[in-house]
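# Just need the structure, nothing else, for what follows:
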Amino acid sequence: MKRMEIGEIVDGLRKAGFSCEFRGSDDCSIEGFSDPASYLPGTAVWLGATRYLKLDESEWNQVTLLFARPDMEGAEKFPSVLYCEDPRNAFMFVVESCVERKPCLGIHPAAVVSDEAVLGAGVSVGAGSVVEAGVSIGDGTVVQENAVIHSGTVIGSNCRIMDGVCIGNDGFGFRRNDEGGWTRLPHLGRVVIGDDVEIGDCSNVDKGTFKDTVVGNGTKIDALCHVGHNVQIGRDCLLTYTEIGGNAVIGDRCVFVSSCVKNRIVIGSDVYAGIGSVVIKDLPDGVECFGNPARIVKKGR
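Got it, this is the predicted structure:
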């Protein structure tokens, strides 16, 4: 990346609505960004607390630019500090402004896209991916390599479907037959995905039986997640390494960390399920839960 002067950084943040104040040398400039655990000279870093920076205090003067809250203890010991009420988002905004946007790659020659699929403007489909008949994909959505989008799936605009994702296949539904074995249930529903959704590598979202499986606008699903048939997920949720059983209903702005949600569970909005949670009962709005089975440990998030 090109070297950025502190004046350029501050101006860009203020124009974007960030409240910030710089203390340090006027000739401060950066040529990259660092993780606190492996700081690189000449770069910027953000800290919620100095304990996250893997440098001795005697080495803090090597940090070219620190993003920090005004009340962060120890910040005054760094040579150049950009004080922000929200230093993480301010830092990420600057990082994003330096990232070169990849141009739309269109449809790769090794992709298979049905003539009966409807693709919006600027859609990209990577090598080895399959988009079946009856699929609708909104403007600016990127389908990466080796994904499969089954018939009837609706994907909104500006989504990112990563490698190996499967959307719209039959769910895991069976009934006992007269011989005591299992007969697969028909799945006549669809998957409907909103705008600005991300689905990580090798995750899958099953279509509904008689109603649609729905993923709301802005929701982000990490790699190796499973969303069962008829599930309803609200807006702006985060799922990481999580399994959602069929017919579960999840509200808006929920976070699930390496969790498992039983089928037919109803979960409110603003719920946080911590690592390893096994949710077997309904949860109201605004609670945090942990454990197996999951127990509410905090109310009023």
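
# Every contact and neighbour count from this point should use C-alpha atoms.
Will do.

# How about the longest helix along the chain, which residues are buried there?
Longest helix in the chain by number of residues (criterion: DSSP state H): helix 87-98. Buried positions in helix 87-98, judged by neighbour count with 16 or more other CA atoms under 10 Å: 87-88, 90-91, 93-94.

# Looking at those residues, spot the one nearest residue 148.
residue 93 (32.5 Å; CA to CA).

# Next up, the contacts around that closest one.
For residue 93, the contact set (CA atoms under 8 Å, 6 or more residues apart in numbering) comprises residue 13.

# can you confirm residue 8 is in a helix?
Yes: looking at residue 8 with DSSP: H, G, I helix; E, B strand; the rest coil, it is inside a helix.

# Give me the neighbour count for it.
Residues within reach of residue 8, counting by other CA atoms under 10 Å, total 10.

# And residue 183, by the same measure?
12.

# Could you say which helix or strand holds it?
strand 182-184 (DSSP states H and E).

# Can you tell me which helices and strands that strand packs against?
strand 174-176 (3 or more CA pairs under 8 Å, 6 or more residues apart in numbering; DSSP states H and E).

# Quick one: list the elements packing against the strand it packs on.
Looks like strand 174-176 contacts strand 182-184 (3+ CA pairs under 8 Å, 6+ apart).

# what's the neighbour count on residue 297?
Each residue near residue 297 was counted by other CA under 10 Å, and the total is 10.

# ok, it touching residue 288?
Yes: counting by CA atoms under 8 Å, residue 297 touches residue 288, with 5.7 Å between them.

# Tell me the secondary structure of residue 12, please.
helix.

# do you know how far it is from residue 89?
13 Å (CA to CA, to the nearest Å).

# just to revisit the earlier point, next structured bit after the longest helix of the chain?
strand 112-113.

# name the helices or strands packed onto that next one?
strand 130-131.

# Residue 205 contacts residue 226, correct?
Yes: if you go by CA under 8 Å, residue 205 and residue 226 touch, sitting 6.2 Å apart.

# The two - which one has more neighbours?
residue 205 (28 against 23).

# wait, doesn't residue 238 sit right on residue 273?
No: Residue 238 is beyond contact range of residue 273, at 10.4 Å (criterion: CA under 8 Å).

# Quick check: neighbours shared by the two?
255-256.

# Between these two, tell me which one has more neighbours.
Using other CA under 10 Å as the criterion, residue 238 and residue 273 rank with residue 273 on top: 26 against 19.

# State the distance from the more buried one to residue 89.
Counting by CA to CA, the gap from residue 273 to residue 89 is 23 Å.

# again with residue 95
For residue 95 relative to residue 89 (CA to CA), the value is 10 Å.

# Quick one: list the elements packing against the strand or helix carrying residue 239.
Per DSSP H and E, residue 239 falls inside strand 238-240. Contact here means 3+ CA pairs under 8 Å, 6+ apart; on that basis strand 238-240 packs against strand 220-221, strand 255-257.

# run this one through as well so I can compare:
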Amino acid sequence: MDQQNTDIKLADKLNEDYHNLTNEISKVVIGQEDVVRLLLTSIFCQGHSLLVGVPGLAKTLLIHTIASAVNLSFNRIQFTPDLMPSDILGAETIDKDRNFRFIKGPIFANIILADEINRTPPKTQAALLEAMQEYSVTVAGVHYPLERPFYVLATQNPIEQEGTYPLPEAQLDRFMFNIQLDYPAYQSEVDIVKNTTSDKSHRVQEVLSGEQIVAYQHLVRRVPIADNVVEYAVSLVHKTRPNTNGASETANEFLEWGAGPRASQYLVLAAKCNALLNGKYSPDIEDVQAVAKPILRHRIVRNFKAEAEGITIDNVIEKLL
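Below is the predicted model of the structure:
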């Protein structure tokens, strides 16, 4: 009972801190409230996010602002075709006394912005994705743990695909969310232009510490959830798998491949966090539906018929919901 009361207080504190956090972020990043909510949800769920958007939509500014508001170390890695795994992880060098010394790479930070991850070869992508999965790196046979919280936001440009190395489905599955970043609304863009062309600078106040985020990550996993909500999440994922027992007609008609069990796990985790951010102590089916698109859109593959008829992945998910 004591643990339950403690968790309720912590849940109220998370809700309060979330609103303070979004207020601070909105001083610098105008609009994009849904994107900010999803990014913070993935941090509180110990997940990673893939952000897909055209250049110039303030992806770097957004993640840098979040890092400032939560007092976490931040590194940006610009992915290029000649980037090597050692450029990310670090490497052993010989010092003046002829001893081997490990020089840490940029991966050793709390928040990593992997800019244009599809611009680098698979070997380098795999080095980053291993760190995301294992929360550690191995260099020259030595194991180095990464400091928690550890969060990767990878970006992709959906337009320029020449000379890129698209992430395979198995690696895309490591990301909790695939977040689509759209152009800002007209009034938001007016405010952005006013803000960025004046001499004023907006400072973001620190709201959360790394220790508090880790505490909230544990809290999210302790949130109770009804069996019918878990069953709804699992059945939604089963509906995406064509030519199986639980498949929907939509999946059989338009999908080549469906989502795996990790999608069910992330639907439940994100629904728990979504409930807390809304001031609830337990998620319902609406919370699962609220996070379904960013969780499923990179885990299902359209077939030729869907592409020929112009049916998008989001259209398919809407039909399933």
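
# Quick check: TM-score for this pair?
TM-score for the superposed chains, counting by TM-score structural alignment, normalised by the length of the first structure: 0.20, backed by 100 aligned residues with a CA RMSD of 6.3 Å.

# circling back to that earlier point, most packed of the helices and strands packed on strand 238-240 of the first structure?
Burial of those is given as mean neighbour count (mean count of other CA atoms under 10 Å); strand 220-221 ranks first at a mean of 24.

# Just the element for the nearest residue to residue 319 of the second structure once chain neighbours are set aside, please.
Counting by CA to CA, 6 or more residues apart in numbering, residue 319 of the second structure lies nearest to residue 250, which is 7.1 Å off, once chain neighbours are set aside. Per DSSP H and E: residue 250 of the second structure is located in helix 249-254.

# burial measure for the closest residue in space to residue 41 of the second structure that isn't next to it in sequence, as a count.
Once flanking residues are discounted, residue 41 of the second structure sits nearest to residue 273: 6.3 Å by CA to CA, 6+ apart. For residue 273 of the second structure, the count of nearby residues is 31 (other CA under 10 Å).

# does residue 273 of the second structure count as helix, strand or coil?
Residue 273 of the second structure - assigned by three-state DSSP - is helix.

# just to revisit the earlier point, export the buried residues of helix 87-98 of the first structure to a markdown table and tack on distance to residue 21 of the first structure?
As requested, the buried residues of helix 87-98 of the first structure are exported to a markdown table (distance: CA to CA, whole Å):
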| residue | distance to residue 21 of the first structure |
| --- | --- |
| 87 | 11 |
| 88 | 15 |
| 90 | 12 |
| 91 | 13 |
| 93 | 16 |
| 94 | 15 |
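
# Residue 221 of the first structure contacts residue 198, doesn't it?
Yes: assessed by CA under 8 Å, residue 221 of the first structure is found in contact with residue 198 at 5.9 Å.

# Tell me the one of the buried residues of helix 87-98 of the first structure nearest residue 131 of the first structure?
For these, the minimum distance to residue 131 of the first structure (CA to CA) is 33.5 Å, reached by residue 93.

# The stretch 101-250 of the second structure: strands as residue ranges?
111-115, 136-139, 142-145, 151-156, 177-180 (DSSP state E, counting those that start in this stretch).

# Give me the three-state assignment for residue 288 of the first structure.
Assignment for residue 288 of the first structure (three-state DSSP): strand.

# Now for the residue nearest to it when sequence neighbours are not counted, how many residues are close by?
Spatial nearest neighbour of residue 288 of the first structure, chain neighbours left out: residue 272 (4.6 Å); criterion: CA to CA, 6+ apart. Number of residues near residue 272 of the first structure (other CA under 10 Å) recorded here: 23.

# For the helix or strand just after the strand holding residue 239 of the first structure, name the packing helices and strands.
Toward the C-terminus, strand 238-240 of the first structure is succeeded by strand 243-244 as the next helix or strand (DSSP H and E). Contacts defined by 3+ CA pairs under 8 Å, 6+ apart place strand 243-244 of the first structure against strand 226-227, strand 260-261.

# OK, contacts around residue 93 of the second structure?
100-103.

# List just the nearest of the residues you listed to residue 291 of the second structure.
Using CA to CA, residue 103 comes nearest to residue 291 of the second structure of the contacts of residue 93 of the second structure, at 39.2 Å.

# Run a quick check on that closest one versus residue 87, I expect a contact.
No: here residue 103 of the second structure does not reach residue 87: they are 10.4 Å apart, not a contact under CA under 8 Å.

# higher neighbour count, the two?
Using other CA under 10 Å, the more surrounded residue of residue 103 of the second structure and residue 87 is residue 87, with 16 against 12.

# mind checking which helix or strand the more buried one is in?
Per DSSP H and E: helix 85-89 holds residue 87 of the second structure.

# Which SSE is immediately downstream of that helix?
By DSSP H and E, the next helix or strand past helix 85-89 of the second structure is strand 90-94.

# Which residue ranges of the second structure form helices?
2-28, 33-44, 59-69, 85-89, 122-134, 169-172, 186-196, 210-222, 227-239, 249-254, 261-277, 285-296, 304-308, 313-320.

# Please identify the buried residues of stretch 86-97 of the second structure?
Buried residues in stretch 86-97 of the second structure (16+ other CA under 10 Å): 86-91.

# Let's have those in a markdown table, adding distance to residue 302 of the second structure.
Output for the buried residues of stretch 86-97 of the second structure, formatted as a markdown table (distance: CA to CA, whole Å):
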| residue | distance to residue 302 of the second structure |
| --- | --- |
| 86 | 36 |
| 87 | 35 |
| 88 | 33 |
| 89 | 35 |
| 90 | 38 |
| 91 | 41 |
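
# quick one: which of those residues is nearest to residue 289 of the second structure?
Using CA to CA, the buried residues of stretch 86-97 of the second structure come closest to residue 289 of the second structure at residue 88, 36.1 Å.

# I figured that closest one hits residue 128, correct?
Yes: here residue 88 of the second structure lies in contact with residue 128, judged by CA under 8 Å, at a distance of 7.4 Å.

# Pull up the gap between residue 302 of the second structure and residue 104 of the second structure, please.
41 Å.

# Many thanks, we can stop here.
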